[in-house]
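**Q** can't give you the sequence, but here's the structure:
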């Protein structure tokens, strides 16, 4: 098995747990972390002995607190667009279309790219103290890793627009009520719950499970245009003064002045 700098890999029978392990950075998704996720998920999907995947974060503060914003600074609109396209193709769509079930075990904050990572998974379980949100508008950005599409599919247009346009966080209980989460549990039960769901799935016909995932995904229709629009709009944000101000304010730990 490959060794990773930013991930921990643990097998439990048919289930592989992939943990984003950048606790000091609240498990933020750097380019290097996304590359490792692409490799680790691809490897798990290609390993016959693995029938399901749990995706989680290290520590009890954050699942993934977002993208590594410092890496965004200085990108122009074409580079911004490429960033979204690359992440979507290599990680978020890879998860969404995986032929083995992937459960997000949300152990704390799931914000921005972190929530988008969870949204790409097939099922989401969170701890009671988890907070979820898409705060990109406070950076002069929009979600760029599928958030505008996948959140809307789960919660409907009204709820999705409220979360995306305010950038506000919701509690685990609210997220459960909205339909973002399948289950909310105490911290001590999180991994057992996520793995328990997968154990029931891994006991079923694997060809049927893969077929069911494809069929359910097909029910969402061909919304390639939606993802393409998101990627283009995300890229366009990078050319704006609002983006420059939003990122500067974030890095300087002050409120942006839009």
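**A** Here it is on my side, so go on. Values in this document were obtained by computation on a predicted structure and should not be read as measured data.
**Q** all contacts plus neighbour counts: C-alpha atoms, from now on.
**A** OK.
**Q** And the nearest residue to residue 147 once chain neighbours are set aside, how far from residue 110?
**A** In this structure, residue 147 finds its nearest non-sequential neighbour in residue 116, 5.2 Å apart by C-alpha to C-alpha, 6 or more residues apart in numbering. Separation of residue 116 from residue 110 (C-alpha to C-alpha, to the nearest Å): 8 Å.
**Q** between these two, which one's more packed in?
**A** residue 110 (30 against 27; other C-alpha atoms under 10 Å).
**Q** Included below, for side-by-side comparison, is a second structure:
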């Protein structure tokens, strides 16, 4: 597929595909790409709509900010049209409330699928749900004006969109706790120093830097990248000997495939 006609364009999310690269764009710059349940459903649909040819997914936000987080309308008694308000959610059973939050989380989980590598191109504000969406991706290329912040705790809530696991994995427990509990801003230099950002560039260079990284990722054979990503994803949950065994098994599959002996 080479057309840049949108595969999906709804509720503040646009998905386009060009050959092996998909681009998911948040398209509400007037509200700094604030998020809503409708946007989360569109993000989930975007993940389900990816053609099998896609190897790299780029996530970006239009305008000056990547995403300023949850739309404040969510905190009003009325909530969003057609959506349960926060007070209404609080009155639901544990099972129903768990199911609703799990559906919201599905917009943030597919970015780490082993068959793709996802890159968040982040500029300006990435607050709360915006921070968690950037953390959902495998890699982050950020502009020098970036401002990350996890504001949920300051609002009496917790980060519940999958962001706590990658945040701790990147910066460690103590720094993650401090970032979340204080809600402070993390600027570009700290993001690069602590591993939140793979690369920091000037805002005008963000798109080009993402293109260069995408090209580098596509240079390796797809199956080798898929196997390597799976090895790295499982490394923290395996012992050293278990990881060595996983490496041997993955390498055996690669050798047989390269020799034309694969399934």
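**A** Happy to help now that I have it. As the structure is a prediction and not an experimental result, all values here were calculated from the model.
**Q** picking that back up, map the residue nearest to residue 147 of structure 1 across to structure 2 for me.
**A** Correspondence of residue 116 of structure 1 to structure 2, assessed by TM-score structural alignment: residue 132.
**Q** ok, now residue 181 of structure 1?
**A** Aligned partner of residue 181 of structure 1 by TM-score structural alignment: residue 197.
**Q** contacting residues for its match?
**A** When contacts are counted by C-alpha atoms under 8 Å, 6 or more residues apart in numbering, residue 197 of structure 2 touches 139-142, 188, 191.
**Q** got it, and residue 204 of structure 2?
**A** No contacts exist for residue 204 of structure 2 under C-alpha under 8 Å, 6+ apart.
**Q** That one belongs to a helix?
**A** Yes - assignment of residue 204 of structure 2 by DSSP: H, G, I helix; E, B strand; the rest coil places it within a helix.
**Q** Pull up the gap between it and residue 126 of structure 2, please.
**A** The value you get for residue 204 of structure 2 to residue 126 of structure 2, if C-alpha to C-alpha is used, is 18 Å.
**Q** again with residue 104 of structure 2
**A** In terms of C-alpha to C-alpha, residue 104 of structure 2 sits 18 Å off from residue 126 of structure 2.
**Q** got it, and residue 153 of structure 2?
**A** With C-alpha to C-alpha as the criterion, residue 153 of structure 2 and residue 126 of structure 2 are 16 Å apart.
**Q** Which residue comes closest to residue 182 of structure 2 once chain neighbours are left out?
**A** residue 154 (7.2 Å).
**Q** gap between the alignment partner in structure 1 of the one you found and residue 88 of structure 1?
**A** Aligned by TM-score structural alignment, residue 154 of structure 2 pairs with residue 138 of structure 1. Applying C-alpha to C-alpha, the value for residue 138 of structure 1 to residue 88 of structure 1 is 22 Å.
**Q** Now do the strands in structure 1.
**A** Using DSSP state E, the strands found in structure 1 span residues 7-12, 15-20, 52-57, 62-64, 102-106, 109-111, 123-127, 131-133, 170-171, 183-185.
**Q** Minimum distance to residue 221 of structure 1: which of those has it?
**A** strand 123-127 (19.2 Å; C-alpha to C-alpha).
**Q** Once aligned, what mean separation remains between that closest one and structure 2?
**A** Aligned to structure 2 and superposed, strand 123-127 of structure 1 gives a mean residue distance of 0.5 Å (mean C-alpha distance after the TM-score superposition for structure 1).
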